[in-house]
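K.L.:
quick one, structure for this:
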Amino acid sequence: MDHWLTTIPPLAVYLIAGLAVGIESLGVPIPGETILVAAAILSSRHEVSVSPHGIAIAAVLGAVIGDSIGYTIGRRYGHRLFAYLERRFPHHFSHDLVDYAEHVFERWGMAAVFVGRFIALLRIFAGPLSGSLKMHYPRFLLANATGAICWAGGTTYLVYYVGTAAEDYLKNFSYVALGVAVVLGLLGSTILRRKLERNVKLFAEERARHEAQAQQSTD
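P.N.:
All right, here's what the predicted structure looks like:
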C-alpha cells in the first residue's frame, strides 16, 4: 500500500481536490469536503510527496472560482435553476430546503455566504442563491474568498496536523490513525448538517402554520 501511495502524482491530487471543491461550489451535490479531507490525509503521510500547501491553495481556488461561476448562473437563471435542481437531485434539494436557504441568505447576506461555506447543505447554495438574490458581486466575492480560505485552508491544515501527529504517535497503527483523522475532519460538518436539517424542518412547519393562519383570516 505504501509503495502504491508513493506513485500518486502530487499534481493529480491537487487537481482532483480543487475540481471536487469547485464542482460542489457550483451547486452540484458531490462530496467535495470528503475528497478534500482525503487529500489532506494523504499529504500527512511522510512517504508521499503531496504538500498540504498545494492542496489548500487548490481547494481555495476551486471554492472561489466554483462559487463565482455558480453566482453567475444563479444571477442569470434565478429560481428556474433551483426548480431544475429539485427535479434532478431530489435527495439533496427540496422546496423546504431552498426556501430556508433563501431566507437565511436574505436575512444574513455576506455572513450567510461566509458561514455557509462550513455547512455542506448551504455550501452548494452559496453561489447560485447569492446570484439569484442579486447580491452585489464585490460583497459576495469578499465573503466567498474569506470563507473559502478559512474553510478550505482550515480543513486542510487541521486534518494534515492531526494525521501527522497520529502517524507519529501510532506508527504501528498508521491506517487506524488515518481513520481517526477522517472522523475528526468530518465530525464538525456532520453536526452542522444535522442542525441545519432540524432548522429546515422547523422553518417549514412555521411557514405552514403562518400560511394556514393567513388562509383562515381570508375565509
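K.L.:
can we go C-alpha only for contacts and neighbour counts from here?
P.N.:
Fine.
K.L.:
mind checking the longest helix of the chain?
P.N.:
The longest helix of the chain (DSSP state H) is helix 174-218.
K.L.:
against which helices or strands is that one packed?
P.N.:
Under the contact criterion of 3 or more CA pairs under 8 Å, 6 or more residues apart in numbering; DSSP states H and E, helix 174-218 touches helix 32-43, helix 95-108, helix 120-123, helix 154-169.
K.L.:
rerun at 6 Å
P.N.:
Under the contact criterion of 3 or more CA pairs under 6 Å, 6 or more residues apart in numbering; DSSP states H and E, helix 174-218 touches helix 95-108, helix 154-169.
K.L.:
looking at those helices, which is buried most?
P.N.:
Mean neighbour count, computed with mean count of other CA atoms under 10 Å, is highest for helix 154-169 among those, reaching a mean of 20.
K.L.:
contacts for that one next, please.
P.N.:
Contacts with helix 154-169, where a contact means CA atoms under 6 Å, 6 or more residues apart in numbering, come from 40, 41, 44, 56, 174, 177, 181, 185.
K.L.:
check contacts around the last one.
P.N.:
Listed by CA under 6 Å, 6+ apart, the contact partners of residue 185 are residue 159.
K.L.:
let's compare: structure for the following, please.
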Amino acid sequence: MHIDAWIESVPPGAVYGLVGLIIGLESLGIPLPGEIALVTAALMSVKGVVSPYGIAGVAIAGAIVGDSIGYSIGRKGGKPLFEKLGRRFPKHFGPAHLATAERSFQKWGMWAVFFGRFIALLRIFAGPLAGALKMPYWKFLIANVLGGVIWAGGTTLLVYKVGKSIEPWLSRFSWAGLLAALLVGGASAWIMKRRAAKAHAEQEASEAVAVKEPVAD
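P.N.:
Okay, here's the model as predicted:
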C-alpha cells in the first residue's frame, strides 16, 4: 500500500499522529516520504476530514523535534556514524551524498539546515550532519524552527487554500497535488544525486593526484 493510500485509510484522529511521526522520522534521518504524507493530509483537510491547522501543527512539531533528535544523534556519533550508515544504506548515505551535504554546510552554515528542509535528500541529512559537524545548537535551532514552520506550515496551508479554491474539481484531480509533490521530490533528488556524483568524482580525482605526487625527501 502506498503512503498516501495508507494515510487515507486510517481514522481521521490517527492521521495527525501518523503525519507527525512520518515527518519526524524523516527529519531524524530515516528516508521516508514526508512530503507526500504532508500533501496527502493537506488534501484531506480540504475535504474536511482533518483540520489544516492541526495538520500544520503536528507537521511543524514533527519536523522540529525530529531534526533536534537527529542533531543529538549526530553530535554523539560524529562522522563514523555516517560511514557506518553509508555501508548499510549506500543509496542514501553514501560517501558522495555525504560530501555534497558537507559542501552545502561549509557554504551556507546554519542556513543549510533551513534550505535543506525544502530538498528531499538534504532533509534526512540536516539534523545529524549539523550535530556531527558540531554546529552550535542555538544556530541549528533557529534554522530548524524557521525551516520547519515555513516548510510544514506553509505547504499545508498552501495546499489547503489552493484546494479550497478548486474544490468543485478536487474529487477528479486530487491526484494532481500528489503528482506535483512527487515531481518536486524527484527533481530535488535527481539534482542532489548529480551533485553527489560530481563531488564523488572530484574526491576520487584529488585522491588520485595525491597518490601520484612524489613524496619529498
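K.L.:
who wins for most neighbours among the contacts of helix 154-169 of structure 1?
P.N.:
residue 40 (33 neighbours; other CA atoms under 10 Å).
K.L.:
how near is that residue to residue 9 of structure 1?
P.N.:
Here residue 40 of structure 1 is placed at a distance of 14 Å from residue 9 of structure 1 (CA to CA, to the nearest Å).
K.L.:
just residue 65 of structure 1 next, same as before
P.N.:
With distances taken as CA to CA, residue 65 of structure 1 is found 23 Å from residue 9 of structure 1.
K.L.:
neighbour count winner among the two?
P.N.:
Taking neighbours as other CA under 10 Å, residue 65 of structure 1 and residue 9 compare with residue 65 leading, 23 against 12.
K.L.:
same question for the aligned partner of the more buried one in structure 2, what's its three-state structure.
P.N.:
With TM-score structural alignment as the criterion, the equivalent of residue 65 of structure 1 in structure 2 is residue 65. Recorded secondary structure, residue 65 of structure 2: helix (DSSP: H, G, I helix; E, B strand; the rest coil).
K.L.:
contacting residues for the residue nearest the centre of structure 2?
P.N.:
Nearest to the mean C-alpha position of structure 2, counting by CA atoms, centre = their mean, stands residue 123 at 2.4 Å. Residue 123 of structure 2 makes contacts with 27, 116, 117, as judged by CA under 6 Å, 6+ apart.
K.L.:
give me the nearest residue to residue 126 of structure 2, chain neighbours excluded.
P.N.:
residue 113 (5.2 Å; CA to CA, 6 or more residues apart in numbering).
K.L.:
helix, strand or coil for the one you found?
P.N.:
helix.
K.L.:
likewise the one 5 residues further on?
P.N.:
Following three-state DSSP, we place residue 118 of structure 2 in the coil state.
K.L.:
from residue 165 of structure 1, how far off is the alignment partner in structure 1 of it?
P.N.:
In structure 1, the residue paired with residue 118 of structure 2 is residue 118, using TM-score structural alignment. For residue 118 of structure 1, the distance to residue 165 of structure 1 equals 24 Å [CA to CA].
K.L.:
residue 185 of structure 1 maps to what in structure 2?
P.N.:
That one, residue 185 of structure 1, aligns with residue 181 by TM-score structural alignment.
K.L.:
and the equivalent of residue 160 of structure 2 over in structure 1, how close does it get to residue 69 of structure 1?
P.N.:
By TM-score structural alignment, residue 160 of structure 2 lines up with residue 160 in structure 1. Residue 160 of structure 1 sits 29 Å away from residue 69 of structure 1, going by CA to CA.
K.L.:
what comes up buried for the helix or strand containing residue 60 of structure 2?
P.N.:
With secondary structure defined by DSSP states H and E, residue 60 of structure 2 is part of helix 52-88. Neighbour counts over helix 52-88 of structure 2 (16 or more other CA atoms under 10 Å) mark 52, 54-75, 78-79, 81-83, 86 as buried.
K.L.:
show residues contacting the very next helix or strand once past it.
P.N.:
Downstream of helix 52-88 of structure 2, the first helix or strand assigned by DSSP H and E is helix 90-93. Outside helix 90-93 of structure 2, the residues within contact range by CA under 6 Å, 6+ apart are 85, 86.
K.L.:
circling back to that earlier point, and the residue nearest to residue 126 of structure 2, how many neighbours?
P.N.:
For residue 113 of structure 2, the tally of surrounding residues (other CA under 10 Å) stands at 30.
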